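J.: Give me coordinates for this.
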Amino acid sequence: MSEHSEPNAALDSDETPVGNFTGLFRYAKYDILSGFLVFLIALPLCLGIALSYGYPAIAGVFTAIIGGIVSAFISNSELTIKGPAAGLIAIAAPCVMSFGWNGVPGDLNQEAYRSALAVGVAAGIIQILMGLFRVGSLGEFFPSSVVHGMLAAIGVIIICKMFPLALGVKVGGEPLKLLLGIPKVIQNYEPTIAIVGLVSLAIMFIWPFVKIKPFKSIPAALVVLAVAIPLAKFLDLSSKHTNALKFEEHKEVASAVDEDTPEPEAVAEAASSPVDPPKSDTLISVPAFGDTFKSLTFPKFDALMQPQAWQWVFMFAIIGTLESMLSAKAMDLIDPWQRKTTLDRDNIAVGLCNTLCSFVGATPMISEIVRSRANMDNGARTRFANLYHGLFLLAFVTLLPFLIGMIPVAALMAMLVFTGFRLAHPKEFAHVFKIGPEQLIIYVSTLVGCFAIDLLAGIAIGIVVKLLIHVLKGAPLMSLFKSHVTVGERTDESVVLNVSQSAIFSNWLGLKKKIINTNVEKELVLDFSDTRLVDHTVMANLKQMQKEFERGDQRLVIRGLDNHRTFSQHSEAGRARTPNNSAAR
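T.: A predicted model of the protein is given here:
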């Protein structure tokens, strides 16, 4: 167990915390402390993520409040923190842009924003239905290389969108155009704003390497605020403005300027009339004290009559649910008490919260992995840590909103750039390649598809590429979506299941169902001697199921893979039956 888990280890190992009425009081001292520490991390991230979506900054805080308070009484996920997530930027921002937003964080388009809220309500209702109809198991259908490719693409998109504002440059557009325009962004940086952004970015990268005990437990985001706020004050950031930039050719811009140049008389007349200087856009704008809840905004439901609306409804519902389930499953794997989240119940909670959020002007939400991990590391015991983090946020924006108005936008954008870098970390390419060269092909195909087209298209491309690779490696077409499992030898204490044809991601759910529905006393044996292909997804899932069997004092034994060739040295690598053995059978 890591050093972060020491507080959890202090409890009696026989005692499993449960987020019920008794747990609310029994573990309050742990959950309140963790909730407060997570609140400190969540506040700046909620503000920055909301701006990146094309929503008002305060909308992200509203989401974390609703997600924290409401979901704590519905979901049984004990350690996850609900709130806006950087992983949804690649959906939320294009959604608002499709209704007329210019794509620049901080430039609010009220009509586009309200139209996106209507999309959020519809998507939330679909998520509730997905939970009620128990589609949680479908999350296991998606291969890990496809999911990681999608997350890497989201990381690159976040960097492309947020890096310009960290340098004080305001620019909108599609991710590819933004990526190609980074040199021009650097040429047009605003020096004062860039100092704040780059210092904040440096802190985010350097702080994890700090080993001095009193300091290493302080979240990097909190250190950024502690440095960026006084630095912004010293540099008089409130008097500065971001530089607007468009990626048109010089001639086009020049001609537009020539056509719109006013007559000298008009210039003289304008000069004689005093005009208020434009308001600075370098600091976070939030409602004044007492006006926090006057900023609640309601959806524009007639936007759902527009054809593009339903593309985003289903994208939010599918991708948001997938990301949320992945976070919940990841937290289950590292939960010190090995508690299991009921994914369908969690989907209902997320869907209900998303519906409520969109009704009042808040951003979409999921189970957010970074804050969830921090919650566990801070010693949380039950889901009520999520509740307390929401209550702390509610108290802060109600009583101390003026403090939020001191936060530089560039600092928040720097935090998101760092988040994007972590999602698309270069080490991920090496990690995927170690599992197998074919996994890297799938990973890159998904990444490029998600970045160049959209997330659903990228995922579809990744899945098709994976299926083609499986066919080329010997998977029979008839077994691509159907598992072939028969019951073999049976004794009083063990049962053998013979798996034939192929065992791959697209027929895994059938194999899993057969495993779960087989009653055994002590031992279940899976024999893959007659299986032509076993892919990485199945190998990884079986490894996890072996751990679950062990917790139930049973054994899941895997045999018959000695006559298979592995695609790499990784223990979970895919493997195909060698030609000699195939011919012999």
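
J.: going forward, measure contacts between C-alpha atoms and count neighbours the same way
T.: Fine.

J.: How far does the strand ranked longest in the chain sit from its chain's centre?
T.: Longest strand in the chain by number of residues (criterion: DSSP state E): strand 523-534. When C-alpha coordinates are averaged (CA atoms, centre = their mean, to the nearest Å), strand 523-534 and its chain have centres 35 Å apart.

J.: Next secondary structure element downstream of it?
T.: helix 536-551 (DSSP states H and E).

J.: for that following helix, the distance to its chain's centre please.
T.: 24 Å.

J.: swap in stretch 302-312?
T.: With CA atoms, centre = their mean, you get 24 Å for stretch 302-312.

J.: contacting residues around it?
T.: I91, C95, S98, S115, A118, V119 (CA atoms under 8 Å, 6 or more residues apart in numbering).

J.: for the third one, what are its contacts?
T.: Neighbour list for S98: A112, Q308 [criterion: CA under 8 Å, 6+ apart].

J.: distance of it from G54?
T.: Noted for S98: a distance of 11 Å to G54, by CA to CA, to the nearest Å.

J.: Counting by contacts, list what the helix or strand E111 falls within packs against.
T.: Here E111, judged by DSSP H and E, is contained in helix 110-132. Using 3 or more CA pairs under 8 Å, 6 or more residues apart in numbering; DSSP states H and E, the elements in contact with helix 110-132 are helix 89-98, helix 307-334, helix 343-359.

J.: Output these as a markdown table; include the columns distance to I442.
T.: Converted to a markdown table, these look like this (distance: least, CA to CA, whole Å):
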| stretch | distance to I442 |
| --- | --- |
| helix 89-98 | 20 |
| helix 307-334 | 18 |
| helix 343-359 | 27 |
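
J.: Highest mean neighbour count out of those helices?
T.: helix 343-359 (a mean of 26; mean count of other CA atoms under 10 Å).

J.: please give me the structure for this one as well, since I'd like to look at both together:
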Amino acid sequence: MPGAGTLRDDFGASVVVALVALPLCVGIAVASGVPAELGIVTGVVGGLVVGCFRGSSLQVSGPAAGMTVLVYEAVGVYGLTALGVLVLAAGMLQLGMGALRLGRWFRAISVAVVQGMLAGIGLVLIAGQIYALGDVTAPGGMPAKVSGLSGFAGRAEWAAVALGVGTVLVVVGWQRLPARVRVVPGALVGVAAATAAAAALSLPVERVRVSGVLDVVDPLSGTELAVLASPAAVGTVVALALIASAETLFSAAAVDRMHDGPRTDYDRELVAQGVGNAVCGLLGALPMTAVVVRSAANAEAGARTRAARVLHGAWLLLFAVAVPQALSAVPLAALAGVLLHAGWKLLPGKAVVTLWRTHRGEAVVLVVTAGAIVATNLFEGVLLGLVLAVAKAAWETSHVHVEQVWEEDTLCLRVVGNASFLRLPKLLDVLEAQPGDRKVRLDLSGLRHLDHACLTALDGWARQRESGSRPVPGREEATEPG
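T.: Below you'll find the predicted structure:
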């Protein structure tokens, strides 16, 4: 049983995490195009349901900025009523992956792809929240958002812009204050200050629209399941499951470095996330993932056990039930400021510079993934990044070179390394450069891998030399790898 000191630490940490989570839950919901209360519902499920599982001790789950773009697109295409079906199906897929013990394999995903995914999400999030900062309706699609920025100044409500910018400044400045002051989250302080200023000055700015948690929760019925007959909807489900799982497990790796407690069981954590998303789907709420910001706040606040994240869900539920109308005083521009800061933090500027100096191929994968997400959508961008990462790995591992050694009057060409079709042009250049009147013996015993394309090409090269009546050995003299 946990001691009194442990319970006291967990209780204090739960309050801090709830205060960090509250503005993020609301802001992410608004940015996703759904009622603000649904973000709190997802946060509650992340605490009370996922928090009880043994996958991770300190990791905190809830709605994440990284899922905003995909959810917004899904709601726009299939409607809010279909969101629950998509999230439920994604949760079931996560459950299946966890049961098959596939959680550990997510650690094999290229870090450059994940960073590129987060960078792309950050860029799309920033582009959309700039409009929300000025109470302006954002156009659809990234090209339209970028081109529409030229007319932003003439359409923006500058009182709202001032509130949003002020919120960003508070959040950034708060991080430089002493640790004892930063116990209260900067995002909460910024939103509270903007809300107070808007009320005191009676500013004509847009505010969060609320109707109560019970009014927006729409339990799933069987009629919405028809949306899964669409291949595009199935693709959205797969994207939700894979991106949420990858973000969760990469967050787990980061949080494990912040404390000395039990390490994360990746398969159990994947099952926990699947259960949480299934529950969120049944309630018609946002999808969830483990979130680094909340998890780090939990660890830094001194949490010791899972009780802290469970209690954080209870605090969110208490707020949503007891004082939901308090949300109606919050300016949308203040939430946009919080999300602008969150989007900026997703941009891995230092990582790109470091990778460019040490592993330029990884930097290219990161930048291409982010650019593809901006130019197309989240699923296609990540898919392109994964393909590029695999192609890069294949290229880098397919090293092959030819050693030339004279054996009396015969030149022995010993091929060493991994002979794949990617290196076939280089290999053939060396072989075809040999004079026709030279005796040549081809030795393949130094190859660790020889694919069919290279085997066929080498066989053809040997036959060609034989047909020219050149003094070359037959195929039986070419030693293939065992």
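
J.: what element comes up after the helix holding E111 of structure 1 heading to the C-terminus?
T.: Taking DSSP H and E, what comes next after helix 110-132 of structure 1 is helix 144-166.

J.: Give me the mean distance between that next one and structure 2.
T.: The superposed helix 144-166 of structure 1 is, by mean CA distance after the TM-score superposition for structure 1, a mean 0.8 Å from where its aligned residues fall in structure 2.

J.: which residues of structure 2 does whatever helix or strand comes next after that helix align to?
T.: The helix or strand immediately downstream of helix 144-166 of structure 1 is strand 169-170, counting by DSSP H and E. With TM-score structural alignment applied, strand 169-170 of structure 1 matches the range 136-137 in structure 2.

J.: Taking helix 307-334 as reference, get the angle to the helix holding E111 of structure 1.
T.: For helix 110-132 of structure 1 against helix 307-334, the angle by axes from the mean of the first three to the mean of the last three CA atoms, to 10 degrees is 50 degrees.

J.: The alignment partner in structure 2 of F384 of structure 1 - nearest residue in space that isn't next to it in sequence?
T.: Counting by TM-score structural alignment, F384 of structure 1 corresponds to A307 in structure 2. Excluding the flanking residues, the one nearest A307 of structure 2 by CA to CA, 6 or more residues apart in numbering is D10, at 6.2 Å.

J.: My reading is that the one you found is in a strand; is that accurate?
T.: No. Per DSSP: H, G, I helix; E, B strand; the rest coil, D10 of structure 2 lies outside any strand segment and is helix.

J.: for the residue nearest the centre of structure 1, what are its contacts?
T.: Central residue of structure 1 (CA atoms, centre = their mean): G87, 3.2 Å from the mean position. By CA under 8 Å, 6+ apart, the contact set of G87 of structure 1 is L151, I154, G155, E323.

J.: mind checking how far the counterpart of it in structure 2 is from V213 of structure 2?
T.: Here G87 of structure 1 is matched to G66 in structure 2, going by TM-score structural alignment. Remark: distance between G66 of structure 2 and V213 of structure 2 (CA to CA) = 24 Å.

J.: ok, how many other residues are close to the corresponding residue of structure 1 for I373 of structure 2?
T.: Under the alignment (TM-score structural alignment), I373 of structure 2 pairs with C450 of structure 1. When neighbours are defined as other CA atoms under 10 Å, C450 of structure 1 has 26 of them.

J.: Tell me which residues touch the equivalent of L270 of structure 2 over in structure 1, please.
T.: The alignment partner of L270 of structure 2 in structure 1, by TM-score structural alignment, is N347. Counting by CA under 8 Å, 6+ apart, N347 of structure 1 touches Q127, I128, M130, G131, G136, T321, S324, M325.

J.: what residues are up against the aligned partner of V156 of structure 1 in structure 2?
T.: Taking TM-score structural alignment, the alignment pairs V156 of structure 1 with L123 from structure 2. The neighbours of L123 of structure 2, taking CA under 8 Å, 6+ apart as the test, are G343, W344, L347, V374.

J.: Need the counterpart of the second one in structure 1.
T.: If you follow W344 of structure 2 across to structure 1 using TM-score structural alignment, you land on F421.
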